[in-house]
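A.B. asks: No letters, just coordinates:
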């Protein structure tokens, strides 16, 4: 496996943590991903490496800006894929986007089924309580309040990580 995939792995781990913990992918991270990707590919491939990285950035941004305009993604997710494109190139990034969107659709479908079907929602609440008991934490929601919850969004990183892993597998 090429070194830039290890760089991508570290980049995605940090992005996953930030997105799940703070619901935000910071600019310092996305800019760092772009800069590191550009520097790495320029150092290893000179002008060809620069073009490889720039093409990954531009195409990733172009594709995801369309999803951003339809409010399907946040700006941080768009910039995240600019970094992925800079590190791994256009082709890898496009496949990563494709698989991530497919995984996000499946996650969304599962959440709709769970939060629309009351018996499943009750089962999820019971699992939630068991996990809290194991972790020795206090419940944030009462049963009634939990049953009223509606999922509107989830961190896109939940879909990006499996999407990138699928891309790595098939790439």
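C.D. replies: Structure received. Predicted model only: the values in this text are computed from it and were never measured. Numbering: from 1, shown residues only.
A.B. asks: For the rest of this, base every contact and every neighbour count on C-alpha atoms.
C.D. replies: Will do.
A.B. asks: Tell me where the protein has helices.
C.D. replies: Assigned helices in the chain, in chain order: 3-22, 27-69, 75-88, 90-116, 118-135, 143-148, 157-170 (criterion: DSSP state H).
A.B. asks: highest average neighbour count across the ones you listed?
C.D. replies: Of all the helices of the chain, helix 75-88 carries the top mean neighbour count, a mean of 27, counting by mean count of other CA atoms under 10 Å.
A.B. asks: now the angle from that helix to helix 3-22?
C.D. replies: Here the directions of helix 75-88 and helix 3-22 differ by 170 degrees (axes from the mean of the first three to the mean of the last three CA atoms, to 10 degrees).
A.B. asks: relative orientation of helix 75-88 and helix 27-69 in degrees?
C.D. replies: Going by the same axes, to 10 degrees, helix 75-88 makes 110 degrees with helix 27-69.
A.B. asks: How far off centre is helix 75-88?
C.D. replies: The chain centre lies 10 Å from the centre of helix 75-88; the measure is CA atoms, centre = their mean, to the nearest Å.
A.B. asks: Return the list of helices and strands in contact with it.
C.D. replies: Secondary-structure packing of helix 75-88 (3 or more CA pairs under 8 Å, 6 or more residues apart in numbering; DSSP states H and E): helix 3-22, helix 27-69, helix 90-116.
A.B. asks: want to compare, so here's the second one:
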């Protein structure tokens, strides 16, 4: 199907640019949103337009809070919105669930590798029990991942094995 081929192209380009430059390009996400809206409107009329716009809104709002809290970039939000516009609300929701799982697994592995996982849980435990910060060793360097990678992987999994 044409829309699946286009999504594969968008995801592939996003994967490459996010790994190399840690950027998800507007020149990729905005045309993908417009193509999704246009395609579904052309194929199914007003129902297709509604399908695509609801998908775009779900994709956008799913990552809005993590973006506002500074956990992810605006490109990640726009990519999920584009996926929603192309594939619909149900698809983008399942892609988000797998994205969160994959992102969490990657983060745990990176924290284990950098020996920051156990100090992290120690700080959380101390704060929950004693209601204050733990005054021990300084925190190690902040670890971050290009979140486009989990988004792409989660979306590919839903595309090829999700049955949607």
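C.D. replies: Cool, got the structure. Everything numeric in this text was worked out from a predicted model, so none of it was measured.
A.B. asks: one step back: Throw the helices and strands packed on helix 75-88 of the first structure into TSV and include distance to residue 128 of the first structure, thanks.
C.D. replies: Listed next are these as TSV, based on distance: least, CA to CA, whole Å:
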stretch	distance to residue 128 of the first structure
helix 3-22	18
helix 27-69	32
helix 90-116	13
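A.B. asks: between these, which gets nearest to residue 123 of the first structure?
C.D. replies: Comparing those by their distance to residue 123 of the first structure (CA to CA), the top pick is helix 90-116, with 9.1 Å.
A.B. asks: What span of the second structure is that closest one aligned with?
C.D. replies: Under TM-score structural alignment, helix 90-116 of the first structure corresponds to residues 89-115 of the second structure.
A.B. asks: From residue 62 of the first structure, how far out is the residue of the first structure most remote from its centre?
C.D. replies: For the first structure, the largest distance from the centre (CA atoms, centre = their mean) belongs to residue 144, which lies 31.2 Å off. Going from residue 144 of the first structure to residue 62 of the first structure by CA to CA, to the nearest Å gives 44 Å.
A.B. asks: Surely residue 60 of the second structure is in contact with residue 76?
C.D. replies: No - using CA atoms under 8 Å, residue 60 of the second structure is not in contact with residue 76, being 9.1 Å away.
A.B. asks: For the spatially most central residue of the first structure, which residues are in contact?
C.D. replies: Most central in the first structure under CA atoms, centre = their mean is residue 157, positioned 2.2 Å from the mean C-alpha point. Shown in contact with residue 157 of the first structure (CA atoms under 8 Å, 6 or more residues apart in numbering): 15, 16, 19, 20.
A.B. asks: With distance to residue 2 of the first structure added, can I get those residues in a markdown table?
C.D. replies: Converted to a markdown table, these look like this (distance: CA to CA, whole Å):
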| residue | distance to residue 2 of the first structure |
| --- | --- |
| 15 | 21 |
| 16 | 22 |
| 19 | 26 |
| 20 | 28 |
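A.B. asks: Out of those, the closest to residue 90 of the first structure would be?
C.D. replies: residue 15 (19.6 Å).
A.B. asks: Name the nearest residue to that closest one, ignoring sequence neighbours.
C.D. replies: Once flanking residues are discounted, residue 15 of the first structure sits nearest to residue 25: 6.0 Å by CA to CA, 6 or more residues apart in numbering.
A.B. asks: try residue 59 of the second structure
C.D. replies: Closest to residue 59 of the second structure by CA to CA, 6+ apart is residue 81, at 4.1 Å.
A.B. asks: Counterpart of residue 130 of the second structure over in the first structure?
C.D. replies: Match for residue 130 of the second structure (TM-score structural alignment): no aligned residue.
A.B. asks: you'd agree residue 84 of the first structure is up against residue 93?
C.D. replies: Yes - look at residue 84 of the first structure against residue 93 with CA under 8 Å: they come within range, at 6.2 Å.
A.B. asks: what number of residues lie near the residue lying closest to residue 110 of the second structure once chain neighbours are set aside?
C.D. replies: Residue nearest to residue 110 of the second structure in three dimensions, not counting chain neighbours: residue 143, with 7.5 Å by CA to CA, 6+ apart. Residue 143 of the second structure sits with 10 neighbouring residues when counted by other CA atoms under 10 Å.
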